[in-house]
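> Predicted model and sequence below, questions to follow.
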Amino acid sequence: MTILKNIVLERNGKKPILLDVFNSTTEKECPIVVFCHGYKGFKDWGAWNLMAKHFANAGYCFIKFNFSHNGGTIKNPIDFPDLEAFGNNNYTKELDDLNDVLNWIEHNFQDNSKVNKNEITLIGHSRGGGIAIIKASEDSRVKKLITLASVCDFSKRTATIGNLEEWKKSGVKYVMNGRTKQQMPHYYQFYEDFKVNEERLNIKSAIKKLTIPHLIIHGDNDTSVSIKEGENLHKWNPNCELTIIDGADHVFNTKHPWEKEVLSAQLKDVAELIQEFINKKA
């Protein structure tokens, strides 16, 4: 396994993106897996590095990244030193970030015979699941999709961050981060951007358009995103596969920091299900 951490993807006029590449050293061509973190998440959260190693050891090229406005910085990609960036994040920025990551993959692996850039699987956790669904519905480079504890509706979450009139008047709403105790800002631009792009940001419409294989994984003990959201995703596109992980919470019984050398039993089950799904012939 080769590991390249904190690769800086520079972009004209936009904040840079940090990427990690965990690549198998197998002699065969490696499929690519791209992981999208969720709300108040980051690429180095909890057990995500262990999960990346698991996939690299299993013969994949596993790429994870920080969304550009997730609140991390190039020098400090863990936690949220840049709350101003966090407050200026929105769904379309995240879709744009993911597109630039896919472009980076296309450019950087074009002459690499050990990596198959034509076999890209997207994995999205929580809010990142909604982003991955929308991107997969509009980008033919994505061949398979896995969503972990994914949200099914951006509109409810966007409109319920507080009283809209107060939000518009003050320009900002705050959400407490239970772990770091930071007051995380959401500027009113978040709502404005959603309304302008509401049709594109409709997860229900996006999943109905999907024709690629899609695996939905949800824990039955998820108190952050109800299991009903996973069931809704499956209902809207019955061609998807839905798997429920018994006893799993929103992060599959891991936490940050994750100091163990092994995955939780639930996240190990998730990783094995994903491998089986990716390896399955259409």
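Received, thanks.
> From here on, just use CA atoms for contacts and neighbour counts.
Fine.
> Mind telling me what element Asn70 is part of?
Following DSSP states H and E, there is no helix or strand that holds Asn70.
> show me the contacts for the residue lying closest to it once chain neighbours are set aside.
Nearest non-adjacent residue to Asn70, counting by CA to CA, 6 or more residues apart in numbering: Phe86, 5.2 Å away. By CA atoms under 8 Å, 6 or more residues apart in numbering, the contact set of Phe86 is 69-71, 80, 184-186.
> check which helix or strand covers Phe86.
Phe86 belongs to helix 83-87, assigned by DSSP H and E.
> Can you name the next helix or strand after that helix?
Next in sequence after helix 83-87, counting helices and strands by DSSP H and E, comes helix 91-108.
> helices and strands around that following helix, which ones?
Secondary-structure packing of helix 91-108 (3 or more CA pairs under 8 Å, 6 or more residues apart in numbering; DSSP states H and E): helix 127-138, helix 189-196.
> The protein: strands as residue ranges?
Counting by DSSP state E, the chain has strands at residues 2-11, 14-23, 30-36, 61-65, 115-125, 142-148, 172-176, 183-187, 214-219, 241-245.
> Now do the buried residues in the helix holding Phe86.
Residues of helix 83-87 classed as buried: 83-87 (neighbour count, 16 or more other CA atoms under 10 Å).
> Output those residues as TSV; include the columns distance to Pro213.
Listed next are those as TSV, based on distance: CA to CA, whole Å:
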residue	distance to Pro213
Leu83	37
Glu84	37
Ala85	34
Phe86	32
Gly87	34
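> Run through the residues that contact the nearest residue to Ile134 once chain neighbours are set aside.
Closest residue in space to Ile134, ignoring its immediate chain neighbours: Ala206 at 5.4 Å, by CA to CA, 6+ apart. Shown in contact with Ala206 (CA under 8 Å, 6+ apart): 133-134, 137, 200.
> let's bring in a second one:
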Amino acid sequence: MATPTRTKHVLNGSLGELLVDVHAAGRDSPRPAIVVVHGFKGFKDWGMFPPLAERLARAGFATVTFNLSGSGVDDAGEFVWPDRFGRNTFSAELHDLEVVMDALVRGRLGVTPPSAVGVVGHSRGGGIAVLHAAGDRRVQALVTWAAISSVERWSPREVAEWREKGVKEIVNARTGQRLPLFTDVLDEVERNATGSLDILGAATRLQIPWFIAHGTADESVSHLEAEALRAASPMATTRLVSLEGAGHTFGAGHPWEPQRHDTPELRRVFDLTLAWFAAHLG
């Protein structure tokens, strides 16, 4: 197997440019591809995602990572577009994923159109992956890590304060930046939480192999949400693995430091993810 290389691409997303990286060890013949979807306040180069992309590419998968257009993050990993972040919505992220998927299967990302496609999503990106996979027959296998089971993430008190101020302040723990979150996403959730954005409803419609990984000590998304996803999904095609004592990122952090962040829990998630795609994407 050749050494993987990375190419960079720019697509038009919902709120601006989509910055896309493609990791592949070969580009001239069809091979399975995997699209990676980051979560809230995440980005393609956060912590564990580059090592994951490298691992998958070395195993023969063309691996696509990208910054959602509403992430607000540039190619250097800096939050430089706070207004995009503030206006981001779930439907904007779904559209972004559709744009990336279309470009991939049409051979517009520097690799031959893939022989099969899988999607892996983390946290909010896991919820987006479920919603997308339920409606896109091109997706043949799904993996979610610490995925949300509902788009309704805020208490009535938080919603009332948000409505009163017109903006909710989000603090980036890594940089200390205070990022605005306007009511666009709140408006959308109130309209569509039980319709087009119903993650559990989408889970019931999935007809593809789905692997769910979730830490029992997840501090951001309760393990109960993994149990809800598992209960909603077809029993025969879904597997839930609960990682005892693992947190939301399975020990990973940013900037990536292998000595600290390459934990047994994260290695197990990587191994199980690779095995799942190898078994179901051919």
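Sure thing, it's come through. On a predicted model such as this, the values are computed, not experimentally measured, just so you know.
> Quick check: TM-score for this pair?
With the length set by TM-score structural alignment, normalised by the length of structure 1, the two chains reach a TM-score of 0.89; 275 aligned residues with a CA RMSD of 2.4 Å.
> before we move on, back to that, give me the distance between the aligned partner of the residue nearest to Asn70 of structure 1 in structure 2 and Ser71 of structure 2.
In structure 2, the residue equivalent to Phe86 of structure 1 is Phe85, according to TM-score structural alignment. Distance check for Phe85 of structure 2 against Ser71 of structure 2: by CA to CA, to the nearest Å, it reads 5 Å.
> list the helices and strands the longest helix along structure 2 packs on?
Ranked by number of residues, the top helix in structure 2 under DSSP state H is helix 264-281. Applying 3+ CA pairs under 8 Å, 6+ apart, one finds that helix 264-281 of structure 2 contacts strand 117-122, strand 139-145, strand 210-215.
> Excluding chain neighbours, give the residue nearest to Gly125 of structure 2 in space.
Leaving out its chain neighbours, the residue that sits closest to Gly125 of structure 2 by CA to CA, 6+ apart is Gly39, at 4.4 Å.
> hmm, back to that, quick one, which of the helices and strands packed on helix 91-108 of structure 1 is nearest to Gln110 of structure 1?
Of all those, it is helix 127-138 that lies closest to Gln110 of structure 1, at 20.8 Å by CA to CA.
> Distance check, the residue nearest to Gly125 of structure 2 against Gly60 of structure 2.
For Gly39 of structure 2, the distance to Gly60 of structure 2 - CA to CA - is 25 Å.
> how big is the offset of the helix holding Phe86 of structure 1 relative to structure 2?
In the superposition with structure 2, the average deviation recorded for helix 83-87 of structure 1 is 0.8 Å (mean CA distance after the TM-score superposition for structure 1).
> Tell me how far that helix lies from the chain's centre.
Distance of helix 83-87 of structure 1 from its chain centroid, counting by CA atoms, centre = their mean, to the nearest Å, is 18 Å.
> same question, stretch 161-181 of structure 1
So, by CA atoms, centre = their mean, the centroid of stretch 161-181 of structure 1 is 23 Å from its chain's centroid.
> do stretch 223-232 of structure 2 as well
Centroid separation for stretch 223-232 of structure 2 versus its chain: 17 Å, with CA atoms, centre = their mean.
> before we move on, what about stretch 86-94 of structure 1?
For stretch 86-94 of structure 1, the distance to the chain centre is 14 Å (CA atoms, centre = their mean).
> Chain neighbours aside, what residue packs nearest to the residue minimising distance to the centre of structure 1?
When CA atoms, centre = their mean is applied to structure 1, the residue found nearest the centroid is Cys36 (2.1 Å). Nearest residue to Cys36 of structure 1 in three dimensions, chain neighbours excluded: Gly124, at 4.7 Å (CA to CA, 6+ apart).
> go on, Val10 of structure 2?
Per CA to CA, 6+ apart, closest to Val10 of structure 2 is Leu19, 5.0 Å.
> what's the one you found in contact with, if anything?
Residues in contact with Leu19 of structure 2 (CA under 8 Å, 6+ apart) are 8-11, 66-69, 74-75.
> From these, pick the one nearest Ala278 of structure 2.
Distances from Ala278 of structure 2 to these, taken by CA to CA, are shortest for Phe66, at 22.0 Å.
> how close does Leu206 of structure 2 sit to Pro32 of structure 2?
On the measure of CA to CA, Leu206 of structure 2 and Pro32 of structure 2 end up 20 Å apart.
> Now do the contacts for the residue nearest to Gly125 of structure 2.
By CA under 8 Å, 6+ apart, the neighbours of Gly39 of structure 2 are 121-126.
> wait, which of those residues is closest to Val167 of structure 2?
Nearest to Val167 of structure 2, judged by CA to CA, of those is Arg124 at 20.1 Å.
> Grab the nearest non-local neighbour of that closest one.
Gly39 (4.6 Å).
> go on, Lys53 of structure 1?
Phe22 (6.5 Å).
> now swap in Leu242 of structure 1 and tell me
The shortest distance from Leu242 of structure 1 to any non-neighbouring residue, by CA to CA, 6+ apart, is to Ile216 (4.7 Å).
> counterpart of the one you found in structure 2?
Matched by TM-score structural alignment, Ile216 of structure 1 corresponds to Ile212 in structure 2.
> Tell me how far that match lies from Glu158 of structure 2.
For Ile212 of structure 2, the distance to Glu158 of structure 2 - CA to CA - is 29 Å.
> Also Pro209 of structure 2?
From Pro209 of structure 2 over to Glu158 of structure 2 the distance is 37 Å, taken as CA to CA.
> Those two - which one has more neighbours?
A direct count of neighbours by other CA atoms under 10 Å for Pro209 of structure 2 and Glu158 places Pro209 higher, at 21 against 12.
> my guess is the more buried one meets Thr238, correct?
Yes - Pro209 of structure 2 is in contact with Thr238 according to CA atoms under 8 Å; the separation is 5.9 Å.
> The residue nearest to Lys53 of structure 1 contacts Ala56, correct?
Yes - using CA under 8 Å, Phe22 of structure 1 makes contact with Ala56 at a distance of 5.7 Å.
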